[in-house]
Each structure stands twice: as structure tokens, then as C-alpha cells.
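**Q** Sequence and predicted model, in that order:
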Amino acid sequence: MQAINYNEMTGLNLSIRSATASTLQESIERLSSGSRINSARDDAAGQAISNRMRASVNADHVVSRGLDDAISMAQTADGSLSTVSELLIRAKSLAIQAGNGTLSEGDRQSIHNEYQSILENIQSISEGTEIFGRYPLATDTPELPPELIGNVPPLSVKFPAQGVNYTFSSGIVSLAYIPAGSKNIAITIDSLGLDDDIQLFTRDGKHLAGTPINGTTADYTWKSRSITSSAKATSKVLTEANGFQHGATYDDTMLIEGGASWALNGSETLAYNGMTISYSGDGDRYEPGKAFNDGSNGSNRLERLKIDNVTEDLVVMVVGSGSFTSNLTWGDLPEPTLTPAEPPKQSRPWEVVTSASYGDEVQATTMPTTPSDVKSLGLTNTELRSTATASIAMGALDKALDKVSSYRAQYGAFINRFESNKSVLAQQRIATQAAKSRIEDADYAMEASKLVKAQILQQGQDAVLKVANQSMENILSLLRS
């Protein structure tokens, strides 16, 4: 039998002791943490699977909270819509009552006043229903105020429709400004007999088209407004309120007054800053004899100003002392709007995540807008002051009630759908957590058994090592003797 020397026995014992200590430490770690996998070395594949499951469980939890928020929003909107429905039903009753021809004017006015109060209440509810900083019943197309230069609005405000005649008063107050970017602009005015003349200016005071202020044949319309010199034009016409820049100075060096003969589509043309401007001329200045420039138009009451491509904001003024009609056509007409400091209340679609499990594409549904303001419900300008308007209001109220009912049905369907999604996620989360637990949780019975075994082995190894140390001491003692 081969003998084992002391060093070999000691090295072997220490190796076994190290393995036992490692097993003991592993069991203690698992029992104290409750987890079988405390690092990648415990079970690399199991840890990867467990992490994916944990990601799915956490995602389901967050998705469930988002569904709760969506349900709360739908319930809030539906509650407000319920009130709007009641108000519309009351409004319909009032419309039917107003349609009765036996009512006196005073009674009908009282009914109309209550009807207007109902519309104001509906508008207030649509703008006041708020949750999570959102306004589900507000308009989805808020009207932004036009951007003014001074007190002057863009052309689109004065001419909302192409080719339609609108009536205005003439004077030395700007009619509108033509915003840069406009194309193929044609403004036509009818002075209705008394002379009114169209004028075109740059914002720094250049008079590009119209009738003259200076000279021996200065136009009657300017003189009638006491504008008889460049200085007076600068002080009284080129004001910031009229849309001109601060420090603007009158300049008529490029003024086109009209050609040799009057022509509605342009008797004289000016090229300026990339624009081609044509002007028909003032009919009053083409009349013979004493009728020339006398402040009264004969056969040519019309004037027209045309611009092909507007490269800078231009100011339009119609000078005179009466009223005129005007229409506008365009190829492209920007509508400059002013963004208010506080964003307008507006309903927007709301995307709700319904599933986001690990490795799968995110599933989401969009809750569309449900604008319930007076304009969106089609009730703007409805009234009950006569049987005819009451009849129109009845039809509008029926459509509005149908729209509100469809909104409520939509919200009800979303609530049911989201509740169902929550139930599915809860079951999925429980199943995933159970599977994750089976992979990563420690088996307490097995780990306790391993702990006891490792402790017994370690104690036995300690005893053997102690005996070995005593034998060595005895040999050294004999040698010393």
C-alpha cells in the first residue's frame, strides 16, 4: 500500500475543505436571499430567462396603470357628455316650444334667452372638462387669432371667401395687409358713384400704386381727407396703427397712377422687389372736362389692383369719404395667425398602450377626439327668435344629440375593452410570476439539507486536520529529545 506523506494529505484536505466551504456559502446565500440564482454563475441560462420574464411582468404592470388612466379619462368625458345630453334635450324642448306660432314676441325672447344660456353652459363644459392636463371635449380645431400689424388684419380676415362682394367704409385707415407669400392677388373695388380709390404701400412708406398726393393734379380723394403733402401723409397716414413701420416716410417716386387709358385688368405695371404690380387707374381721372378728378365717378366706378407674387407684407388702403364694395381673388393666400402665450384648450387623440410584453411589438389603440363645443356640435348661430329659426335649430339639435350619443357609445366601448385588457394582463402577470418563481426561487428543504451536510463535512475536516497537526508536533518533539 502506497504511503501518503504529510504534505500530500494536508493539500488534499485543504482542497476538500475549500469545496465544502464553497457549498456551505452557496447554501447560506440562497437561504438568506430566497433566490436560487444570485449571480450568473449559479445558472446563466436560468438568469436570462428570468430577466425576460421580469421585464414582461413589469411591462404588464405599467400597461395596466396606463389602462387605468385611460378608463378614468373615458369615465370623466362620459360623465360630462351625460350632462351635455340633458342640456341638448332641454334645448330641443325649448325649440319645439318656440316653434309654436301662438307665442308673443316677449315669450319667444324669453325662450331664446334660456336657449342661449344652455349653449353657453355646453361651451363651458366642453372647455372645462379636464383630466391629466387634457381636455377631451374641447374643440380639436381651435381658431387662433389673426396676426395683426398695428391694428390691421390680413386680407383673409376681410375677405373670407373668394369673389364675394363685401361692403366697407373708405377713409385713411388701412383696409388690410397682404401677407408675404400670397400669389395671384386681385382686389377689385366698386366706389358706388362717389370716388373711392385703392392705394398700395410698403410698410416703410413707399406708395406703389394708387392716386397721387403731390403735384398740380393731386387726387380729390386725398385732398378731401386733408392729405395735401408728403409730410401730412407721413404724419397722418403712415402710422403704426395703420400697419406701417416706426419711422416710415412717405415716398411716391415709384407710384403708378394708371396708363394712357383706363383698363380694369391693368393700365400700368410696376416691377418692384420681385413683384409685378398692375393697376387699372382711377376712372375719375380719365373723365373729360370738369368731370376730371371731381370726386365723382361716371361710367368707370371700378378699380383693380393685381400682384403676381407678394415678396413682403404690403398695406392696402381705400381712400375716400363714403362706402364701397370689394371682392378678392387669389391663387394662394396665407392666413397669418398669432400663437397666444397660453396654448388654447384643444382635444387631441390619446394613444393607449394595451400590451408590451418582452420581444413582442407594442400593441396600442388610439382614442379619437370627441369635440363637444358649440361649434363642433353645429349649433353656432342657432336661435329661437322665430318659428323659422326654431325649426332650423330643431334639426341642428337632433344632429348634435346624435353626435354626443355616438361619443358616449365610443367611450363605453373603450371602457369595456380596457377592463378586458386589464383582466388578461392580470392573468398573464400571475402566470409569468409563477413561472419565474419556479426558475429562480430557492428550494428551502434542499438548501437546508445541503447546508447541514456541508456543516458536518466541515466539522469532520476540522477534526482530521487537528489530528494531523498533533501528529506532526509529536514527531518534532521526539526529534528535539
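**A** Cool, got the structure. Numbering: from 1, shown residues only.

**Q** CA atoms for contacts and neighbours, from now on please.
**A** Noted.

**Q** Okay, helices next: where are they in the stretch 1-150 of the chain?
**A** For the stretch 1-150 of the chain, the helices defined by DSSP state H, counting those that start in this stretch occupy 6-33, 44-98, 105-128.

**Q** closest to T370 out of the ones you listed?
**A** Evaluated over the helices of the stretch 1-150 of the chain, closeness to T370 peaks at helix 44-98, with 8.8 Å, by CA to CA.

**Q** Against that first model, consider the following:
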Amino acid sequence: MNAARINSNPAYDRAISDFSRVDRSGRAHSQRLASGMRVNGGKDDGAHLSVSEGMRAELGGLTEGTRNTEKAMDLLRIAEGGMNEISSILLRMRELATQGTTDTLNDTNREAMDAEFNQLKEYIDRIAKLASYDDQSLLSGFGNDVDEVLSTALDANGDTGVRRVNVSGTDSGTYTFVDTGNDNEITLGNGTVTQTVSLGSILDGDQVADGTTVVVNFDSLGVEMVLAGNDVKGSLGTYQDGDLDGTTLVVSDGTGGQFQLGSDAVSADRLEYDIKDMTIGAPVLNLSGISVNTRDGSRQSLAKLDKAIDRVASQRGEVGAIMNRLEFTLNFTERAIEGVTASESTIRDTNYALESTSLARTQILAQMSQAAMVNSQVPVQTVMSLIA
């Protein structure tokens, strides 16, 4: 016969322990059902949490890679569109050169044709300068950049106040500043093209105002620079009228660019590309000295135009090949995203059928534990009745 005790009640203590354990399990199942995730923290499944976080990082990289790929295709479409217009102009120039080779025209007629011919040459340069993506010129000096070591005008190489220089469609070479004091003007040139910019409206006297910066744009050269005043964070010097006289900017030839197409910082996830310079004097066209104002000049122009047309067509083919490659890359990346998403879901997402069943089980067990707590009070009630 079991003794009746009141100082301790093992059955009641065991019922409380069971209820607490079941209640904790029920809260975990409820959390999984509410969040939709089986793994909500490290205590749920540390190993699978680590795997899942790695997959999420990969998924984020792949998603951004698809955006990069789509933007890369947009960039190349703009470049190819500009080349298409240049090709059309070259065909028209070839028609004029063909007309100029026949003796049914005299030199006066050819001079009239040469006027249109020269206009077309200028328009090719204009297209090459205007074809841009995100303020990057694509068909003129693509990838060209300022040499920070050789450029004496930069703030890092002297107390000049030139905080930053941006170039777009800028020809490679050395650009020299003419900046005589007390005239609030800066001149920049490369020996072929020169541009003077007035600073009178943006300077405070003869210098940049303290704590501010100003932008000086040499748009004819494709050069934009930021001049800093005193106490500008990140700037070593302060610009004062005359400080840049005799200093230089060295623009080096670019080697193209890179598209980041994947999720990792490895060469396999990058695509290097280059877009050739399509200006009249660049090696691809090489048409700067041609004209159709004479019969012999027309014949020489015809031969050069044929080569230029072939080279432009070749460049368009290369750009098209890169676009096709990007199309395949985009398809592959989308499939990879689908696979990684499914894998991450398998590891981390809630199995609603299992969790719902488990929650129902814990609720039943909780009710049984409560009943056990009530029944465990019977010996105490018995003792109390004996005392009474």
C-alpha cells in the first residue's frame, strides 16, 4: 500500500515537468508554423542553418548576377545600335565615293559631294561620342582612365585642390592646363583640341569657398573635374586661381571592362569585353584624311571605305557574339536560381503536415499532463480528510 504524503508529491512534480516539456515543444512547433521556416535559429538545427545561410548568400549573388547580365546586354545593345548607324553612314559615303570615281562628274560636282561627305564624317564622330551608358562613352575612348601616378594635376600628387577627375569619351594622351592667376579661367588641351572654362561665377574671389566643392566641365574634351576648397573632407589641398598652371592629366588607353555575371569573385564568374573606338581617326575606321573632291581621291576613299565597312561589321559580329553568350548565361543563372531556391527551401522551410501533426500531439499531451496534475492532488485530499 502506498503511503500518503504532503511534504512531497512526486506524481505532481512529474506532471509539471511533462507539461513544461510539452509546452516548450508546442511553442517551437507554433513558431515554425507561424514563420513558415523549420530552422529559425541556431538552436533549431545549427548544421542546416549554416548550409542554408550559404545558399542564401549564393542566391543573392546569382540574383544580382542576372541583373548585371541584363544591364550588360542593355549596354551592348546601345553600342551595337551606334555601330549600326555608323555602318549605314559608311554605306552612304561609299555611294558618294563611287559617284566621284567616274568622269561624268567634274571637280565642281565632286566638291558639292565632298561637302556632304565631310558632314557624314563629322556625324560619325558625333555618334561615337553620344553612344553612352551610365555616362560612359561606349564607342569613343571606352575604358580610358586617368593615370593617377603620372598626372601631376591630381591632389594626391600636389597641393592643387583637384579632388576627382572623371573622363568619358576622352582620347588617350597628355592634357596640359594653362591657368594664369587673377583671370578666373582654366584652359585644358591635348595639342589637338583646347577648351577654356570661366570660373568667375563659381569661385569665391580667386578660390573655392571653404568647405565646398565646384565642378569644372571641359565637355569638348570629355573631362570633368571637382575642385575643393579649404576644410573639405577627403581633399588634401585647396584650389586657388593659378594653381593648375603647367600641370598635366595623363589619360591612358583602356582595356575594356568586365561584367560580373555570377555570385563569386572568381574569373569564371566574370566576362571581359572591349568595344573598339569608332571615331573617324581611330584604327577601326581610319578615314580622317579621305575626301571625294577629286577622281583619284574618290578612288582612294572607296578602297578605305570598303576596309572600314568590313571592320565595323566584324566589330558588330563580336558584340553580337558577346550578347549571345550573355543570353545563355542569363538562362543558366535563372535555372541555377531555381535549383538553389528549391534546395534552400528543402532545408529551411516548414513541413506543414508534419508540424501540424506534431502540434496537435503536443496539445493532447499538454491536456493529459494537466489532468495528471489534477489527479496527483488526490493523496493530499485524502490526508486532509483524515485530519478533518
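**A** In hand now; what should we look at? Since the model is a prediction, treat every value here as computed from it, not as a measurement.

**Q** ok so, going back, can you lay out the helices of the stretch 1-150 of the first structure as CSV showing distance to L208 of the first structure?
**A** Shown next, in CSV, are the helices of the stretch 1-150 of the first structure (distance: least, CA to CA, whole Å):
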stretch, distance to L208 of the first structure
helix 6-33, 87
helix 44-98, 55
helix 105-128, 47
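
**Q** quick one: which of the ones you listed is nearest A463 of the first structure?
**A** Nearest of the helices of the stretch 1-150 of the first structure (CA to CA): helix 6-33, 11.0 Å.

**Q** related to what we said a few turns ago, would you mind saying which of the helices of the stretch 1-150 of the first structure lies nearest K466 of the first structure?
**A** Among these, helix 6-33 comes nearest to K466 of the first structure, with 10.8 Å by CA to CA.

**Q** where's that closest one relative to the chain centroid, distance-wise?
**A** 67 Å (CA atoms, centre = their mean, to the nearest Å).

**Q** elements contacting that helix?
**A** When contacts are defined as 3 or more CA pairs under 8 Å, 6 or more residues apart in numbering; DSSP states H and E, helix 6-33 of the first structure sits against helix 444-480.

**Q** Just the buried positions in the helix it packs on, please.
**A** Buried positions in helix 444-480 of the first structure, judged by neighbour count with 16 or more other CA atoms under 10 Å: Y444, E447, K450, L451, A454, Q455, L457, Q458, Q461, L465.

**Q** Could you check how far the second one is from I16 of the first structure?
**A** For E447 of the first structure, the distance to I16 of the first structure (CA to CA, to the nearest Å) stands at 20 Å.

**Q** any chance of the helices of the stretch 1-150 of the first structure in CSV, with mean neighbour count and distance to R429 of the first structure too?
**A** Shown next, in CSV, are the helices of the stretch 1-150 of the first structure (neighbours: other CA atoms under 10 Å; distance: least, CA to CA, whole Å):
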stretch, mean neighbour count, distance to R429 of the first structure
helix 6-33, 15, 23
helix 44-98, 18, 5
helix 105-128, 17, 38
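
**Q** Can you say which of the ones you listed is nearest to V318 of the first structure?
**A** helix 105-128 (38.2 Å).

**Q** closest one to W350 of the first structure among the helices of the stretch 1-150 of the first structure?
**A** Closest to W350 of the first structure of those is helix 44-98 (CA to CA; 8.5 Å).

**Q** Contacts only, for E130 of the first structure.
**A** P136 (CA atoms under 8 Å, 6 or more residues apart in numbering).

**Q** What lines up with it in the second structure?
**A** Matched by TM-score structural alignment, E130 of the first structure corresponds to S132 in the second structure.

**Q** equivalent range in the first structure for stretch 96-104 of the second structure?
**A** Counting by TM-score structural alignment, stretch 96-104 of the second structure pairs with residues 94-102 of the first structure.
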